[in-house]
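>>> Fold the following for me, if possible:
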Amino acid sequence: MPTFEPKALRQVFSQFPTGVTVITTRNAEGAPIGMTASSFNSVSVDPALILWSIDKGAYSLEAFKDCDYFAVNILSDQQIALSNRFAGRGEDKFHGFEYTNGLGDSPLLPEALAQLQCKNWSIYEGGDHLIMVGEVIDYKITENERPLVFSQGSYAQASPHYDSLNNSLDANQMETIGQREFLDDHLLYLLRAAYNQLSEVFYQRLNTATGVSPDMWRIYACLADGQPLSLDVLEGFVMQPRDALLDTLASIGSNIHFDNETVQLTDKGMQIAQKLLMIEKEYKQEVSNRVDDNSYAEMKRTLRKLF
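Reported below is the predicted structural model:
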């Protein structure tokens, strides 16, 4: 049987985007239990079955093995803080947190994108995890919200691909029905298309110059002033859950000083950060050269007003 380095294998798995859920139940003493999981998936429509997997070393393992019911809270893209709250280990994640109760008193989290209340159907061995299969007894969905996505080690958002309409029709058809005019005048399409094209070039340059990934770049940029940051603060800046952030810090290796509480660049790390910032500065200049200085400055002011 082949063996793989766990961090590298997790990186491979993270190339497949998933949604983010918080699974909840009650333990034998009646205390609320919850954990963040991206391993959720549908199994069957008739009967209505879903599955997710739990690490055999998880603090809440026994509670989920022994429960009669559990709830799957599918998070919206506005609930990163909630995902991080339930991704920790062992602490009382429900302290000071308001929720309602579902089947078996499983906690239902407010403003979740969707909720599935499940009866514990079956449990299967799955290597270092157990595979939990649940029968859906009830469900709820919140309209007009978007899911929180986990992809390539970071939180992300799901939105229609900026090229989907272009690929669905040829140029003549688009001109005939006016879709080209619509796309050329649609703000969200223009913003999405500009971001995708500009970021792709920028990240390729970072990788070519220093072998730095987008996740690593965000860490270097946050720490480039030489000051230490706590993991909690850095976690929010780089849009990564704790486990993924720790993997990225491990990839940076000796270029950071990490004491389990704070992170700070070493002298060598500072040199790399300055090189990365120079690449970023040069790229910003290239972009600004496509328009005159006044237009570039006004564009940035306008974008800041939009969020």
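>>> can we go C-alpha only for contacts and neighbour counts from here?
OK.
>>> buried sites along stretch 202-215?
203, 205, 206, 212, 214, 215 (16 or more other Cα atoms under 10 Å).
>>> any residues touching stretch 79-87, and which ones?
20-22, 34-37, 75, 93, 112, 148, 155, 241-242 (Cα atoms under 8 Å, 6 or more residues apart in numbering).
>>> picking up where we left off before, can you tell me which two in the buried residues of stretch 202-215 are farthest apart?
205 and 215 (14.2 Å; Cα to Cα).
>>> Just give the closest residue to residue 270, not the sequence neighbours.
In this structure, residue 270 finds its nearest non-sequential neighbour in residue 224, 6.3 Å apart by Cα to Cα, 6 or more residues apart in numbering.
>>> Contacts only, for the residue nearest the centre of the chain.
By Cα atoms, centre = their mean, the chain has its centre lying nearest to residue 155, at 1.7 Å. By Cα under 8 Å, 6+ apart, the residues touching residue 155 are 80, 148, 149, 239, 240, 241.
>>> Residue 184 is in contact with residue 190, isn't it?
Yes: in terms of Cα atoms under 8 Å, residue 184 counts as a neighbour of residue 190; the distance is 7.1 Å.
>>> Going by distance to residue 228, which of the contacts of stretch 79-87 wins?
Ranked by distance to residue 228 (Cα to Cα), the contacts of stretch 79-87 are led by residue 242 at 17.1 Å.
>>> Please provide the structure for the following sequence as well, for comparison with the first:
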Amino acid sequence: MTSPVRDADIDPKAFRRALGNFATGVTIITAQGADGEKVGVTASSFNSLSMDPPLILWSSMKTARSCEIFESATHFAVNILASDQMDMSNHFARQQMDKFAGVEWEAGIGGAPLFPNCAGRFQCEAYDRLDGGDHWIYVGRVVAFDDLGRSPLCFHQGSYSMVFNHPGAPKKPAPEMAKSPHADRMGNHKFFLMIRAIQGYQDRYQPKLHALDINLIEARALLVMNTTVGLDADQMLVQLNAPMVEVNEALLNLENCGMIAQSGNGYILTETGAQKADQCWELAEAHADESFSQFSDEQLETFTTILRHLI
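The predicted model follows:
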């Protein structure tokens, strides 16, 4: 049994990695300032607070440029993203001149932008702002909401994920008349099986990375840069399947640790980074050997052929 980490010993990087064990949804918080300027930020810090009165909260770094608008706005909106809105999440995580250009939206209460096809939306009256260390905690009183019932986009340990029913959860028998002849469709559907297999594979792999003192997305970045030189953040995004804000943070962490360096518009591995990438490859290959040890060479060759065909 490991000893708990005390305040004085807390390493911010390790602390953030530990917090990543708590799976969250993904939202875009929007508002319109007194001068009409609109703001939208990707955030996973949203949570419910009170039923009576109906209150919710979310937090933002105090240094964020958007704070000035959120502080002056009378209302803000919480757009809970659906599982097919990863591009929206990445778009609003980037720094850019006009995030709303080319994006479909409608004005909500107080002018706060609302997006279509979300899982849910909450329109809030600004209620309070609390000091939360290096963050401001914004509390909103819900004055209107939409329950759109779509499957939500989730985030866990540096990667986007989706919601699936836990196989160990108690199952409520469906009424005979409501039973569908396709009740086992999801359990046997190849796409959902692949998703569940990837999640299980990753869950067993993640703890092993702790020995290398990097997280999952940092390891992926090193492996990508070990095979492709000079990719920029947008190009890395395609390979890493993670929010842009997490990609940027991973690249910053790796650069601060001396593992990568900027080269032109992209990044390259340093000697230290190349050594760490080799360790990541060794770990990844060992994990693959362990995971696939029960299958024959013929089965693995067939499996690899199928995967390459699907790319």
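>>> And the TM-score between these chains?
In this superposition the chains share a TM-score of 0.79, using TM-score structural alignment, normalised by the length of the first structure; 292 aligned residues with a Cα RMSD of 3.4 Å.
>>> Can you pull out the residues in contact with stretch 288-307 of the second structure?
residue 201.
>>> so which strand or helix has residue 285 of the first structure?
Assigned by DSSP states H and E, residue 285 of the first structure falls within helix 267-288.
>>> How far does that helix sit from its chain's centre?
Centre-to-centre, helix 267-288 of the first structure and its host chain are 25 Å apart (Cα atoms, centre = their mean, to the nearest Å).
>>> How about stretch 42-61 of the first structure?
Taking mean C-alpha positions (Cα atoms, centre = their mean), stretch 42-61 of the first structure and its chain are 20 Å apart.
>>> which of the residues in it are buried?
In stretch 42-61 of the first structure, counting by 16+ other Cα under 10 Å, buried: 49, 50, 51, 52, 53, 54, 60, 61.
>>> Strands - which of those land there?
If you go by DSSP state E, the buried residues of stretch 42-61 of the first structure have 49, 50, 51, 52, 53, 54 in strands.
>>> counterpart of the fifth one in the second structure?
Which is residue 53 of the first structure. Taking TM-score structural alignment, the alignment pairs residue 53 of the first structure with residue 59 from the second structure.
>>> check contacts around that match.
Contacts of residue 59 of the second structure by Cα under 8 Å, 6+ apart are 43, 45, 46, 135, 136, 137, 138.
>>> Spell out, range by range, the strands that occur in the stretch 51-200 of the second structure.
55-61, 75-80, 106-107, 113-114, 120-132, 135-147, 154-156, 159-161 (DSSP state E, counting those that start in this stretch).
>>> Contact partners for residue 50 of the first structure?
Applying Cα under 8 Å, 6+ apart, we find residue 50 of the first structure in contact with 40, 41, 42, 43, 44, 133, 134, 135, 136.
>>> In the second structure, which of those still touch?
Contacts from the contacts of residue 50 of the first structure that recur in the second structure, judged by both residues aligned by TM-score structural alignment, their matches' Cα atoms under 8 Å, are 40, 41, 42, 43, 44, 133, 134, 135, 136.
>>> Distance to residue 121 of the first structure for these - can I get that in a markdown table?
Output for those, formatted as a markdown table (distance: Cα to Cα, whole Å):
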| residue | distance to residue 121 of the first structure |
| --- | --- |
| 40 | 15 |
| 41 | 15 |
| 42 | 14 |
| 43 | 12 |
| 44 | 12 |
| 133 | 5 |
| 134 | 5 |
| 135 | 6 |
| 136 | 9 |
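>>> Which single one of those is nearest to residue 70 of the first structure?
Nearest to residue 70 of the first structure among these, counting by Cα to Cα, is residue 134 at 8.0 Å.
>>> Just give me the match in the second structure for the closest one.
Under the alignment (TM-score structural alignment), residue 134 of the first structure maps onto residue 140 of the second structure.
>>> Next: residue 113 of the first structure.
Checking TM-score structural alignment: residue 113 of the first structure goes with residue 119.
>>> Quote the end-to-end distance of stretch 202-218 of the first structure.
One end of stretch 202-218 of the first structure sits 13 Å from the other (Cα to Cα, to the nearest Å).
>>> what's the mean deviation for the helix or strand hosting residue 8 of the first structure versus the second structure?
Residue 8 of the first structure is part of helix 6-13, with elements assigned from DSSP H and E. Taken against the second structure, helix 6-13 of the first structure registers an average deviation of 3.5 Å after superposition, with mean Cα distance after the TM-score superposition for the first structure.
>>> What's the first helix or strand after that helix?
strand 18-19.
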